[in-house]
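Undergrad: Prediction below, plus the sequence it came from.
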Amino acid sequence: MRGLSIPNKIIFFVNSILLLLLILSYLSPYINPNIIWFFSFLGLIFPFLYVLNIFFLIYWLLCFKRQIWANIIILLIGLNHLNNYIGVQPKDSENLDTIKIMSYNVRLFNEYNWIKNVNCDTILSFLEKENNDILCIQEFYTKNEIPSIGFKYSHVGKQKKKEQWHMAIYSNFPQINKSTVSIDGKEMNNTCIYSDVVINNDTIRVYNIHLASNWFDNDDYSFIKNPKKERIKTGLLNITKKLKKSAQIRAREAIIIREHINRSPHPVIICGDFNDTPLSFTYSKIKNELIDSFTFSGFGIGNSYVNIPFLRIDYILHENSFKSYNYKKINKIYSDHYAISTEIKI
């Protein structure tokens, strides 16, 4: 710090703290939140830490100071993680024989009118027009008969009450085996269901996953968007408690689901709302050696949650032997999530 003015010393101190937090965020995928939960929080805010340190890099560059090198090195170490947030290699299917898969958290088909002028029929009409071959829905809900949405086959994870029907897998192909992944001995039909789908002469196991939410309410989102001085302590404490609890639950769910995937007799495709970012233990555990269709064929910012910028928590993963094309985020706000789709060559 020799040769730095007092303002630059303060700036360097702040920069050093943010660089340390950025380095620690790189460890998030490897550390179970049930052991040390703080790393999961750093993984969550990775995009913001990375952008902030880019600003410091630019500052030191303009000042011609050697402090720039710490920023360059640490940012380069994390450069590969940016591919999970910003797609840079779009791939067209080029008329290959592919199947189109969509994953969508429909938020109970807007049953409680969170979004004005959007109802169940609006969303069902949108889904039918998308001409999907396989559709995985999270937070599924219906008061009446199960809608066909133009598909021949369906698997709705039924619980005792209709209002608890929160997962569904639709397909144009026969589903020969349909079941639920047991979480801690419970048949959690709102966490993970799967169907063995026969496509031509191949059988593919399709998982539909919806992991534990952060349970943020309107006050929490209001605080995130506009933190007020008088609510800083209570707001941060409330959000921190929810983040810790949900991260730990998701980690347990992810471990159980990964063990189930490992026992699958068929190649797998995984769709779902993980409620966690690509730089998380949850994502890393479920993905393992699978391919993330966004990183393989996506383009642009991959955020999938409407209310928070850069937050990517919805995924379509598949076997290495498959190829994915035309990953899309559909920018229609019918839910608090965006629908995502891709075309896969089996």
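TA: Received it, and whenever you're ready, just let me know what you need. Residues are numbered from 1 along each chain as shown.
Undergrad: rest of the way, CA atoms for contacts and neighbours
TA: Fine.
Undergrad: List the contacts of the closest residue to Phe38 other than its chain neighbours.
TA: Leaving aside its sequence neighbours, Phe38 sits nearest to Lys244 (Cα to Cα, 6 or more residues apart in numbering; 7.8 Å). Lys244 sits next to 33, 37-38, 41 when contact means Cα atoms under 8 Å, 6 or more residues apart in numbering.
Undergrad: which SS state does Lys244 fall under?
TA: helix (DSSP: H, G, I helix; E, B strand; the rest coil).
Undergrad: residue boundaries of the strands in the stretch 1-150 of the chain?
TA: Remark: strands assigned in the stretch 1-150 of the chain by DSSP state E, counting those that start in this stretch are 86-88, 99-105, 134-138.
Undergrad: got a markdown table for these, with distance to Lys160 too?
TA: Below are the strands of the stretch 1-150 of the chain laid out as a markdown table (distance: least, Cα to Cα, whole Å):
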| stretch | distance to Lys160 |
| --- | --- |
| strand 86-88 | 41 |
| strand 99-105 | 21 |
| strand 134-138 | 17 |
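Undergrad: Next up, a structure to set beside the first:
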Amino acid sequence: MRRSFAFTCTLLIIGWLLVAIACVQVPAYTFWPATFGALTLPVALVLNLLAVGYWLLRNWRVATLPLLVAILTWPHFQRGLALHPLRVAPASTAPGQRVRVLSANVRIFNVYPQLRDAELNSSRQMIQWLADNPADILCLQEFYNEPRTSTSKEKNIFNSVERIGEQAGRQSFVSRTLTNRVGAEFGIAIFSRYPILRRGTVSFGKLSQNHAMWVDLRLPSADTIRVFNFHLQSMSLDERDIVDSYSSKAGFKRKGLGLMRRFKRGAVARSWQVDTLVRRFERSPYPLLLCADLNDLPYSYSYDQLADRFQNAWASVGNGFGHTYHGQVPLLRIDNQFAGPEWLVDDIWVHYEIPYSDHFPSTVTYRLPPK
């Protein structure tokens, strides 16, 4: 009787797991409830692994069923918790052109009063760290710049294009979404030590400041590559509300429904935004590298559309959760880098030692093998 109940539970877990995987592949703009079904995928994956352990102790023949499911769904497990304990980084003499790419949401360099600290130290240090960084390509979201023509009194601190770009030996491309009354610029940016041959932007509509940008770069190997930098629709969720919602039953009643409505609206926007980008990616004549603040989890339609077509850097070579969100909600990886099939991912590093923004930067070393 106990084994019959356990077997029924195992079948239910497998069914749940398959439905959750199906939900990941449904865009929220066609059926938004699938978004919340997809969020249960990590729970179903863990329960299936527990079922494997249970049946290995009880009946190894029955264990083959959840074990087979675990093997087939392992790439989905790796999306959230990457495990490569025995992996050794390739030698520096391995053939191919190496390219180091840093991606970071810099939170407008903490220019707003509620983000500032004494003497603007975090702003100075963040800009200086980026200027000194050895990466070949920098992709920055929530970028902020005060050019020399700005009337701001602090333009010598926030002249970020000049300091990260020209003074550091990099070419720059800033895609502006807003210029305020003192001439300061908001948007996203790409900085490159390689020559920028062409550039462009991808709009998500007049009602959204979120958008994408791209550049074509000429490498020393004479190869041309295309780099995309994009920032998808925000979750629009207040961190304090999230903590309150799961801290108590009353907190969930007070905050939970509002959070779910806002998450739904964001998921709908992100799903059609990523579909817009995928169509652009498919037209690229060059090897692709993608840097993004997805504002979405590895168990989402947005991530799935990219992971089905490209290598996720963390899932390929990382170890652990690789969380990039610097806040009270733990273990969230909402910032990602992806690479086309032509690339090899040699190494990835999330910079937990850089605490200036609410996102941790990440650096990935890619290698483009000789043709």
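TA: Nice, I can see it. Owing to the predicted nature of the structure, the values given are computational and were not obtained by experimental measurement.
Undergrad: Please state their TM-score.
TA: TM-score of the superposed chains, computed with TM-score structural alignment, normalised by the length of the first structure, equals 0.84; 339 aligned residues with a Cα RMSD of 3.1 Å.
Undergrad: of the strands of the stretch 1-150 of the first structure, which approaches Trp114 of the first structure most closely?
TA: With Cα to Cα as the measure, strand 99-105 is the member of the strands of the stretch 1-150 of the first structure nearest Trp114 of the first structure (14.1 Å).
Undergrad: Next, the angle strand 134-138 makes with that closest one.
TA: Strand 99-105 of the first structure and strand 134-138 are oriented at 10 degrees to each other (axes from the mean of the first three to the mean of the last three Cα atoms, to 10 degrees).
Undergrad: Quick one: residues in contact with strand 99-105 of the first structure.
TA: Strand 99-105 of the first structure is contacted by residues 131-140, 271-273, 314-316, 335-346 when judged by Cα under 8 Å, 6+ apart.
Undergrad: Quick check: ChimeraX command selecting the buried ones in those.
TA: Entered in ChimeraX, the line below selects the buried ones among these, by 16 or more other Cα atoms under 10 Å:
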select :131,132,133,134,135,136,137,138,139,140,271,272,273,314,315,316,335,336,337,338,339,340,341,342,343,344,346
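Undergrad: one step back: now for the residue nearest to Phe38 of the first structure: what does it line up with in the second structure?
TA: When the second structure is aligned by TM-score structural alignment, Lys244 of the first structure is paired with Lys264.
Undergrad: just Asn331 of the first structure next, same as before
TA: Matched to the second structure by TM-score structural alignment, Asn331 of the first structure sits across from Tyr352.
Undergrad: mind listing what the closest residue to that match other than its chain neighbours touches?
TA: Once flanking residues are discounted, Tyr352 of the second structure sits nearest to Phe360: 6.0 Å by Cα to Cα, 6+ apart. Shown in contact with Phe360 of the second structure (Cα under 8 Å, 6+ apart): 104-105, 324-326, 350-352, 354.
Undergrad: do that again at 6 Å, thanks
TA: Contacts for Phe360 of the second structure were tallied using Cα atoms under 6 Å, 6 or more residues apart in numbering; they are 324, 351-352.
Undergrad: Highest neighbour count among those residues?
TA: With neighbours defined as other Cα atoms under 10 Å, the most crowded of these is Thr324; it has 24 neighbours.
Undergrad: Kindly provide the distance from the alignment partner in the first structure of that residue to Glu289 of the first structure.
TA: The alignment partner of Thr324 of the second structure in the first structure, by TM-score structural alignment, is Ser304. From Ser304 of the first structure over to Glu289 of the first structure the distance is 22 Å, taken as Cα to Cα, to the nearest Å.
Undergrad: returning to what we had before: the match of Thr324 of the second structure and Arg312 touch, don't they?
TA: Yes: here Ser304 of the first structure reaches Arg312: they are 4.9 Å apart, a contact under Cα atoms under 6 Å.
Undergrad: My reading is that Glu163 of the first structure lies in a helix. Confirm?
TA: Yes: using three-state DSSP, the assignment for Glu163 of the first structure is a helix.
Undergrad: can you tell me which residues contact the nearest residue to it once chain neighbours are set aside?
TA: Once flanking residues are discounted, Glu163 of the first structure sits nearest to Tyr141: 6.3 Å by Cα to Cα, 6+ apart. Tyr141 of the first structure makes contacts with 108, 165-166, as judged by Cα under 6 Å, 6+ apart.
Undergrad: 10 Å instead, please
TA: By Cα atoms under 10 Å, 6 or more residues apart in numbering, the residues touching Tyr141 of the first structure are 106-111, 120, 156, 162-168.
Undergrad: One more: Leu237 of the first structure?
TA: Counted by Cα under 10 Å, 6+ apart, Leu237 of the first structure has contacts 231, 243.
Undergrad: cool, and Gly3 of the first structure?
TA: 9, 65.
Undergrad: do the same with Asn71 of the first structure
TA: Asn71 of the first structure sits next to 15-16, 18-19, 50, 53-58, 60, 77 when contact means Cα under 10 Å, 6+ apart.
Undergrad: so Gln337 of the second structure sits right up against Asn312, yeah?
TA: Yes: the pair Gln337 of the second structure and Asn312 qualifies as a contact (Cα atoms under 10 Å) at a distance of 6.0 Å.
Undergrad: Aligned counterpart of Val227 of the second structure in the first structure, please.
TA: Aligned against the first structure by TM-score structural alignment, Val227 of the second structure finds its counterpart in Val206.
Undergrad: For that match, the count of nearby residues, please.
TA: 24.
Undergrad: How about Ala247 of the first structure?
TA: Per other Cα under 10 Å, the neighbour tally for Ala247 of the first structure reads 27.
Undergrad: hang on, the earlier thing: quick one: the match of Asn331 of the first structure is in a strand?
TA: No: per three-state DSSP, Tyr352 of the second structure lies outside any strand segment and is coil.
Undergrad: separation between it and Thr179 of the second structure?
TA: To Thr179 of the second structure, Tyr352 of the second structure is 31 Å away according to Cα to Cα.
Undergrad: And Asp216 of the second structure, by the same measure?
TA: 25 Å.
Undergrad: Could you do Ala104 of the second structure as well?
TA: Counting by Cα to Cα, the gap from Ala104 of the second structure to Thr179 of the second structure is 21 Å.
Undergrad: And Arg193 of the second structure, by the same measure?
TA: As for Arg193 of the second structure, its distance to Thr179 of the second structure is 26 Å (criterion: Cα to Cα).
Undergrad: More neighbours: those two, which one.
TA: Arg193 (20 against 14).
Undergrad: show me what contacts that one?
TA: By Cα under 10 Å, 6+ apart, the neighbours of Arg193 of the second structure are 134-138, 165-166, 168-172, 217-219.
Undergrad: try Val174 of the second structure
TA: When contacts are counted by Cα under 10 Å, 6+ apart, Val174 of the second structure touches 140, 143-145, 161, 185-191, 201, 213.
Undergrad: 8 Å - rerun?
TA: Val174 of the second structure neighbours (Cα under 8 Å, 6+ apart): 187-190.
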